[in-house]
Each structure stands twice: as C-alpha cells, then as structure tokens.
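Chemist: quick one, what's the 3D model for this:
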Amino acid sequence: MKNYLLDNYRINEIPFGKWPDPDGGRGTEIYDDLSWALSRCNKQQKFIKVLADSRFICSTDYLGPSRHYALKAGLSEKEIIAYLKVTRTIGGHTIWPKSMVTESRLYTINQARGGRGGLSDRIDSTLFCLKEWFNDSNSVTRKGLKKSFTNYQVWFDNFIDFADFISFFKLEMFLDKDEIIDLVKSDLSVNKIVPLISEDYMVPHDKAGYQQFVNNVNALIKMRTLIFSHYYKGEKNASDNYPQKFKTKAWMFDD
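Modeler: As a prediction, this is how the structure comes out:
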C-alpha cells in the first residue's frame, strides 16, 4: 500500500525536524483514500452521518509512534524511517473532527493527544480515555482529552457506544477481549498482551523499550492496512481476513 510520507516527499533532502506532515482534511490524498475505504466497510447511512456531516470539518491524524520521542530514546534517523515505512500507510491514520463550522476554534482531539500534557500521542492511551469518556465522561482525568471529547460530543453521538466507534474506524486490533492493549508493556511478537489500566502518557526513554513500543504499534497498523487493502481489491467481508483474537503472525514483525 502507498506510503503517504515516503512516497510523496524526498525526506532525505529535508532536515529531520522539518519533514512535512501528510495529514489533512478533505482534498488531501490520505484523507480521501481513508474516507473512501471507510465508506466501503460501513453502511452508507452511517458513513454519511460520521464523515459527510456539513457541520464538521474533519482531518486525518497519525496513529504511529512520535518521531520526537523516538529520537530522544536513541533511535537513529534510519531506524525512524524504517518504522515510518509501516506507520505512514493508510492503516496508520484515523479521522477526528478538527472544527465545527459554527465554532472554528474548539480545542481538538489531535491537539489534546500531543505532548506530556496530553498522552505523548499514544494511540492506546487515547482509546483508553475515549472508552472511559463513553462510559462516564467525568471519569477522564486528562483534562485536555476530556475537554476535546466533550467539545465534539455531537459528533460522537453518531456512535452507539465505544464498540461502535471502534468498529466504524476498524480499530479492533488495538483491543483484546474488549480491553485496550498496552502498547508499551506488551510484547506482541511473543503474544504477551498486557491490558492498559490507566490513562498512561509515558513512553519509554530507552532505545530497547521504545523499539518494542514501535514493533507493537507496527504490527497492529500492518493488520489494519491489510484490512483496507482487501477493500481496495473489492473483496467482500474484508474484516474476516484478520483474527478477532490477536494471534502472532510472523509477517507483522518483518522489516
């Protein structure tokens, strides 16, 4: 599948800190491709409610490990590019509301996820907070996340519950037995699955720990990209092509 960073930009000619961000709204390649794929794996009426509602302006968001924290943990630019080969494919992105037509400056989920004040861009912790918010909005302790979810409650009202949200965006692989997988403490290469039990924003400071975090995220993004690739091929019941319960697949951990 296409890589929306490496296939579109000559990053070897651009300083590391100035690499472009391929994420964007309607009209950008990643947004249009992802929304097309989601339109094929959801009922039309549901898709229209979530992603064709003129009240909202939506944008893609990257699900992969932060380059900033990878560099701080000791990964080289070459090692970062290696994991971006996976994470910047279609499965490494989702869509959030960016603003409402009537309220253009609302604090966004994308803003709230970033940095230590948020969740260090960890997708597992983001989903954990969202699950908490769906169950009881007052239970979310990360104030930025709580505020951003509440800002877009009308958008989230399109989903029956957290499970419905997960199903719509094809994020099932980030869960095991209805629990969010802790992508820092787990080691999916040996089927070690640790459930996330708190709004953890920490990322590993050591290279080995961060690389394991990367490997876990990559494995799940590969699975999600595979799902979307089946829809692109026009196959029906594409979701049946991945295991409902996580099982180790050697190809998920290949470079």
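
Chemist: every contact and neighbour count from this point should use C-alpha atoms.
Modeler: Will do.

Chemist: now stretch 169-177: how far from the chain's centre is it?
Modeler: 11 Å (Cα atoms, centre = their mean, to the nearest Å).

Chemist: just the buried residues of it, please?
Modeler: 169-176 (16 or more other Cα atoms under 10 Å).

Chemist: now render those residues as JSON lines, adding secondary structure and distance to residue 47.
Modeler: Listed next are these as JSON lines, based on DSSP: H, G, I helix; E, B strand; the rest coil; distance: Cα to Cα, whole Å:
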{"residue": "169", "secondary structure": "coil", "distance to residue 47": "10"}
{"residue": "170", "secondary structure": "coil", "distance to residue 47": "13"}
{"residue": "171", "secondary structure": "coil", "distance to residue 47": "16"}
{"residue": "172", "secondary structure": "helix", "distance to residue 47": "18"}
{"residue": "173", "secondary structure": "helix", "distance to residue 47": "21"}
{"residue": "174", "secondary structure": "helix", "distance to residue 47": "22"}
{"residue": "175", "secondary structure": "strand", "distance to residue 47": "23"}
{"residue": "176", "secondary structure": "strand", "distance to residue 47": "25"}
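
Chemist: would you do the same for the sequence below? I want to compare the two.
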Amino acid sequence: MKFKNYLFDLYPEYPIGFNLEIRKDPEQYSKQLYDDIEKIFFSKEKLESLKFNSIKNKCQNFGHGDFYTLFIDDGKYRLSSDYIGASVYWAKQAGLSDEDIVEYLMISRTIGGHIVFPRGQGTTVNKARGGDKAYYDRFDLTLLAIKKWYLNDDSKINYAIENYRDWFALFESFDKFVSFFGLEGFIYDESIIDLVSSDLEKGLIIPLKREDIYIPSQKEEYRRYFNNSNKIIKDRTEKLDLI
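Modeler: Predicted coordinates for the structure are as follows:
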C-alpha cells in the first residue's frame, strides 16, 4: 500500500531536482501535510474535546519565504508540524549512504512521521529538542521529557514545554496526549521505547528509563535506530491513514 510522502511530493519529477543537502522542508512548504494533520488530528469531534471552535491552515510570509501554520481559534494557538523520524543529519554523520537515507525517508516522511507543537511564545519544543545541545532530534527522548512534565519532573527541555504549558495542560495527562496524537507505538508496557538500544526487528524492546542523551555514531547502530523509528512510523501511518 502506498501512502502520501510529503517530502517527495514536493519534487514531482523526483529524483530530478532532489538533493539531500538542500531539500525542501515539508514542515514549511507542504500544504498537503498541514491539510492532513488538520483532518486527522483536529476533526470536529477532537476540536470539541479540547473546547476549541475552529482551525484553519494558513500560508504566511515574513520576508523569508512561505510557510504553513495551523491557527486554532483565530490564533489562540499556532501549530507547526514537527518531523519525528530519525535525523538525516546524524545519519550522514554516522556514515549512512544517501541511498540508504532516501529509502528511509520513503517511510518516515509519511503522516506517521509528523506531529504538531505550538509556537509563538519563546523557544518551542521542536527547536529545543534538536542538535547536539539537547536530544539530537530523538523523539523517544522528547516523549520522555513530555511525560516528565506531566509528572512534575524535570528534563533538559522542560523550559520549552513550560513555555507552552497551556497547550500541554489541555490533554490533562501524558496518556491522553499519546492517545490524542496516536503515539501508542512508541509505548510498551507503560514505558517509552528506547529507539537506540532496542532492536524491534528482532523483538528486543528496551524501555527508556532515564534521560540518557546519546546518538549512534557508528553506521550499523544508527541503521538499527533508523529501522526502529521507521517500524513505529510505518505502523502509525497505517493506523492514521484509516481515519
């Protein structure tokens, strides 16, 4: 079964014009991605469950190119898409080939590889979790930080979550946040799955118990991380595509 791929849809003549180094970012350029996020995660029933009245996908331009944003209740909350797959940058640092990375992106850039976070009130969760100063864009560590916030515990990006506490408070608990965004695949036996240490293809599931900030630097270890992430994303895409 073929699902929409928001990265390669931006390149109708793919592979012509596609370059990993200067690829277009669906979080900025893909109207289809934002339309699908609106449809899947913010149906009328889901909006009402959060006591919202409206949502609209708008294209904005602040002098450095167009980008899309979801406006809830005329801007009470502004939501930007965030890619939750394994980082391409760190994959290249670990020595994976462009061909391997493109094959991975064929799955990770479907709907299951995306979520939304609010912006407009200081450093966002999206920005805080990136790079070698935080979580290397690892989504398992991001989920652990969000879980810690709901439990009134601290994490390295707690300040960014606090910037948007009104948003996260809407979901009341970590379990409800996970359910709302269809993130159950990242959870096993009430624990977040460690995407680096686990080997899901072999049925080995390691729970992420603490904020152990690490990114694989060896090719095969990063490939396993890629595969773990993609397995969950593929399952999530199949589930969300039915909505």
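
Chemist: pick the one among the buried residues of stretch 169-177 of the first structure closest to residue 206 of the first structure.
Modeler: residue 174 (23.4 Å; Cα to Cα).

Chemist: so which residues of the first structure form helices?
Modeler: Residue ranges of the helices in the first structure, as given by DSSP state H, are 29-40, 44-51, 67-73, 77-87, 109-113, 123-135, 143-151, 153-156, 162-168, 207-232.

Chemist: could you list every residue that touches the residue nearest the centre of the second structure?
Modeler: The residue lying closest to the centre of the second structure (Cα atoms, centre = their mean) is residue 84, at 2.6 Å. Counting by Cα atoms under 8 Å, 6 or more residues apart in numbering, residue 84 of the second structure touches 113-115, 137-139.

Chemist: where's it relative to residue 95 of the second structure, distance?
Modeler: Distance, residue 84 of the second structure to residue 95 of the second structure, by Cα to Cα, to the nearest Å: 21 Å.

Chemist: tally of neighbours for the counterpart of residue 30 of the first structure in the second structure?
Modeler: In the second structure, residue 30 of the first structure lines up with residue 33, judged by TM-score structural alignment. Look at residue 33 of the second structure: counted by other Cα atoms under 10 Å, it has 24 neighbours.

Chemist: so residue 33 of the second structure touches residue 26, yeah?
Modeler: Yes. Here residue 33 of the second structure reaches residue 26: they are 7.1 Å apart, a contact under Cα atoms under 8 Å.

Chemist: so what sits against both of these two?
Modeler: Going by Cα under 8 Å, 6+ apart, residues that sit against residue 33 of the second structure and also against residue 26 are residue 6.

Chemist: surely residue 70 of the second structure forms part of a strand?
Modeler: Yes. According to DSSP: H, G, I helix; E, B strand; the rest coil, residue 70 of the second structure belongs to a strand.

Chemist: which residue sits farthest out from the middle of the first structure?
Modeler: residue 13 (27.3 Å).

Chemist: mind listing what that one touches?
Modeler: Per Cα under 8 Å, 6+ apart, neighbours of residue 13 of the first structure: none.

Chemist: what lines up with it in the second structure?
Modeler: Aligned by TM-score structural alignment, residue 13 of the first structure pairs with residue 17 of the second structure.

Chemist: gap between that match and residue 188 of the second structure?
Modeler: 40 Å.

Chemist: which bit of the first structure covers stretch 86-105 of the second structure?
Modeler: Under TM-score structural alignment, the match for stretch 86-105 of the second structure is residues 65-84.

Chemist: which residue, other than its chain neighbours, is closest to the match of residue 30 of the first structure?
Modeler: residue 6 (6.2 Å; Cα to Cα, 6 or more residues apart in numbering).

Chemist: what is the aligned counterpart of that neighbour in the first structure?
Modeler: Going residue by residue (TM-score structural alignment), residue 6 of the second structure aligns to residue 4.

Chemist: for residue 124 of the second structure, see how far away the closest residue to residue 53 of the second structure other than its chain neighbours is.
Modeler: Nearest non-adjacent residue to residue 53 of the second structure, counting by Cα to Cα, 6+ apart: residue 73, 5.9 Å away. Counting by Cα to Cα, the separation of residue 73 of the second structure from residue 124 of the second structure is 20 Å.

Chemist: the two: which has the busier surroundings?
Modeler: residue 124 (20 against 15).

Chemist: pretty sure that one contacts residue 162?
Modeler: No. Using Cα under 8 Å, residue 124 of the second structure is not in contact with residue 162, being 9.6 Å away.

Chemist: next, count neighbours for residue 97 of the first structure.
Modeler: So residue 97 of the first structure, with other Cα under 10 Å, has 24 neighbours.
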